[in-house]
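*Asks:* Structure here, sequence nowhere to be found:
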């Protein structure tokens, strides 16, 4: 599971649980809006678990920064460390690719996360077919409220997500050779279900970047992912070892090498494994 730091990055320990709230589709007071202040924000408490069903009835925000159906949630900041988990649910090979913009109590933009932070993990059989990402917030003391804006972009709508075929997932789970069949493709669309969880955190943190006003002509400061760069010799070792294990019909060893390679940032390890299985 990846961790994305927004104002501060920390090691998290989660506490508490909450019942699930379903913010179903309804007719808003204003459906076509041009300002984020016009969004019908759903007030929640921490911890919280809730869903948005984005449909033709959802508010549509259009201005120089956005052109998208939008859903908004808000919560009072009663503690400095919070985790926000976002899941775009794949249904009938369609998914709303989420982006998340976070604003403070004065609607100043703290951080914006594009759809690349909420991606599909074909090794996570527990979550299944979702676009998932979690964000660790450690907020300055002057922040008293957070507004979270869920939206998508025209670029996201032109994209797709390749899913792992269920038969392949079953084979991998049973540690057998996956069948040579095409993976299904999920289309990115303007309607779908987004699930969000807010959790309490505690841990060590370090400052990264300051916020920027939401009134700027473009959405500011896209946070960057932290990458682990492996030496070429290390990459070659893991790539070769994975191929050799698959060739020897030792799938458990190949999967173990794959997980180890991912944990230390070996590039294209998953691709090497899949290609080795398909070419076997």
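*Replies:* Nice, thanks for sending it over. Predicted model, so just to flag it, every value in this text is computed and none were measured.

*Asks:* contacts and neighbour counts: CA atoms only from here.
*Replies:* OK.

*Asks:* Just to be sure, residue 156 is in a strand?
*Replies:* No - read with DSSP: H, G, I helix; E, B strand; the rest coil, residue 156 is helix and lies in no strand.

*Asks:* dump the residue contacts of it.
*Replies:* Applying Cα atoms under 8 Å, 6 or more residues apart in numbering to residue 156 gives the contacts 97, 115, 188.

*Asks:* quick one: which of those is nearest to residue 236?
*Replies:* Nearest to residue 236 among the contacts of residue 156: residue 115, at 30.7 Å, using Cα to Cα.

*Asks:* Could you tell me whether residue 126 really is in a strand?
*Replies:* No - with three-state DSSP as the criterion, residue 126 is coil rather than part of a strand.

*Asks:* List the contacts of it.
*Replies:* By Cα under 8 Å, 6+ apart, no residues touch residue 126.

*Asks:* second one coming, line it up with the first:
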């Protein structure tokens, strides 16, 4: 019981700096009643959305009743990459916002619509808004959860996309014609495609800090530490249990075996923020032995 409480206390909430001022707060009890759909790895899963599927519980954080995509994802098979895209259909598009929840339905990461970037039609892919989520579930969690929705703010906007004739001309290497682009309405209707794969992640789900991404964007921790105080990026004085220390030791060793020095260093730095010393000792021992 003590171990479970400590693990739960370490499940702090995080968001990227771009969304730090837009933190999403959702009652975990509300989320436990959501119908979560299991999702298989490495398969494109499509979900059609419409206003007939509006959910009342989204009003408190989305400002409106929104249809939702709700997936339960296996979290005991290592790092995850989640690709999400919302395609433009018949002059309308569902603008996604996403949150990732830990095993106890606490918000672990928040991805506002500003993180979903527009990509032009190319090959078999349509005009779409897309984002890639890189996650690393901490051991001890069987599942994490992905919730996608839209907001009242997003519904009040439109997006201008290139006219198909311009896209075709560019693809053929010709001068695009001088015709007006198309204004697309943001809607409660649309189609969301999600693909989850076992790949290298950079954001820990279930710890009180996260690794820096390759883009060097500052990460902002939001939530409570073991003693209930606000989470922060400085060293934490709270004792860390042996399972957490073992997790970092194994992760550093694995990264070094894969010759991923940058990842190993990042893990060492994050471990030291928690007051752990053994990961650096493992790092130095392995590097000096080569």
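*Replies:* That came through, no problem. On a predicted model such as this, the values are computed, not experimentally measured, just so you know.

*Asks:* All the helices of the second structure, in order from the start?
*Replies:* Under the criterion DSSP state H, the second structure carries helices at the ranges 2-9, 28-32, 59-62, 152-155, 164-171, 242-257, 261-273, 278-289.

*Asks:* ranking those by burial, who's on top?
*Replies:* Ranked by mean neighbour count, those are led by helix 261-273 with a mean of 19 (mean count of other Cα atoms under 10 Å).

*Asks:* Map residue 138 of the first structure across to the second structure for me.
*Replies:* Counting by TM-score structural alignment, residue 138 of the first structure corresponds to residue 136 in the second structure.

*Asks:* Next, count neighbours for that match.
*Replies:* For residue 136 of the second structure, the neighbour count with other Cα atoms under 10 Å is 24.

*Asks:* Give the full set of residues in contact with residue 80 of the first structure.
*Replies:* 137, 138, 139, 140, 141.

*Asks:* how do these look in the second structure, which are kept?
*Replies:* Retained in the second structure by both residues aligned by TM-score structural alignment, their matches' Cα atoms under 8 Å are the following of the contacts of residue 80 of the first structure: 138, 139.

*Asks:* By neighbours, which of the contacts of residue 80 of the first structure wins?
*Replies:* residue 138 (24 neighbours).

*Asks:* Roughly how far does that residue sit from residue 148 of the first structure?
*Replies:* Using Cα to Cα, to the nearest Å, one gets 15 Å for the distance from residue 138 of the first structure to residue 148 of the first structure.

*Asks:* cool, residue 37 of the first structure as well?
*Replies:* According to Cα to Cα, residue 37 of the first structure stands 12 Å off from residue 148 of the first structure.

*Asks:* What does residue 74 of the second structure correspond to in the first structure?
*Replies:* Under the alignment (TM-score structural alignment), residue 74 of the second structure maps onto residue 76 of the first structure.

*Asks:* what's the answer for residue 194 of the second structure, then?
*Replies:* Checking TM-score structural alignment: residue 194 of the second structure goes with residue 196.

*Asks:* my guess is its match contacts residue 87, does it?
*Replies:* Yes - the criterion here is Cα atoms under 8 Å, and residue 196 of the first structure meets it with residue 87 at 6.4 Å.

*Asks:* still on that earlier bit, for the match of residue 74 of the second structure, grab the count of nearby residues.
*Replies:* Residue 76 of the first structure has 16 neighbouring residues, counting by other Cα under 10 Å.

*Asks:* cool, residue 111 of the second structure as well?
*Replies:* Residue 111 of the second structure has 23 nearby residues by other Cα under 10 Å.

*Asks:* got a list of what residue 287 of the second structure touches?
*Replies:* No contacts exist for residue 287 of the second structure under Cα under 8 Å, 6+ apart.

*Asks:* run the last query once more with 10 Å
*Replies:* 256, 261, 281 (Cα atoms under 10 Å, 6 or more residues apart in numbering).

*Asks:* In the second structure, what range does the lengthiest helix in the first structure match?
*Replies:* In the first structure, taking DSSP H as the definition, the longest helix is helix 232-247. On the basis of TM-score structural alignment, helix 232-247 of the first structure is assigned to no residues in the second structure.

*Asks:* need the helices of the second structure in TSV with distance to residue 202 of the second structure, can you?
*Replies:* Output for these, formatted as TSV (distance: least, Cα to Cα, whole Å):
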stretch	distance to residue 202 of the second structure
helix 2-9	20
helix 28-32	25
helix 59-62	26
helix 152-155	28
helix 164-171	34
helix 242-257	12
helix 261-273	9
helix 278-289	18
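
*Asks:* out of those helices, which comes closest to residue 90 of the second structure?
*Replies:* Set against residue 90 of the second structure and scored by Cα to Cα, the helices of the second structure come closest in helix 164-171, at 12.6 Å.

*Asks:* Name the residues that touch the closest one?
*Replies:* With Cα under 10 Å, 6+ apart as the test, helix 164-171 of the second structure has contacts from 120-123, 127, 161, 172-182.

*Asks:* any idea where the strands of the stretch 1-150 of the second structure begin and end?
*Replies:* Applying DSSP state E, counting those that start in this stretch to the stretch 1-150 of the second structure gives strands spanning 13-16, 37-38, 45-49, 69-74, 80-87, 92-93, 97-101, 107-111, 117-119, 128-137, 143-149.

*Asks:* got the angle for the fourth one vs strand 80-87?
*Replies:* Between strand 69-74 of the second structure and strand 80-87, the angle formed by their directions is 160 degrees, by axes from the mean of the first three to the mean of the last three Cα atoms, to 10 degrees.

*Asks:* outside of strand 69-74 of the second structure, which residues touch it?
*Replies:* Here strand 69-74 of the second structure has contacts from 31, 34-41, 46-49, 80, 96, 98, 100-101, 103, 137, 141-149, 191-194, 196, using Cα under 10 Å, 6+ apart.

*Asks:* Distance of the counterpart of residue 50 of the second structure in the first structure relative to residue 151 of the first structure?
*Replies:* Using TM-score structural alignment, the equivalent of residue 50 of the second structure in the first structure is residue 55. From residue 55 of the first structure across to residue 151 of the first structure, the span is 12 Å (Cα to Cα).

*Asks:* about what we covered before: mutual contacts of residue 196 and residue 87 of the first structure, please.
*Replies:* Common neighbours of residue 196 of the first structure and residue 87, counting by Cα under 10 Å, 6+ apart, are 51, 132, 134.

*Asks:* so who does the first one touch?
*Replies:* Which is residue 51 of the first structure. Contact analysis of residue 51 of the first structure by Cα under 10 Å, 6+ apart lists 20-24, 71, 86-88, 193-197.

*Asks:* just the last one next, same as before
*Replies:* Contacts for residue 134 of the first structure (Cα under 10 Å, 6+ apart) come out as 1-5, 83-87, 117-118, 196-198.

*Asks:* Buried ones among those residues?
*Replies:* Taking 16 or more other Cα atoms under 10 Å as the criterion, what is buried in the contacts of residue 134 of the first structure is 3-5, 83-87, 117-118, 196-198.
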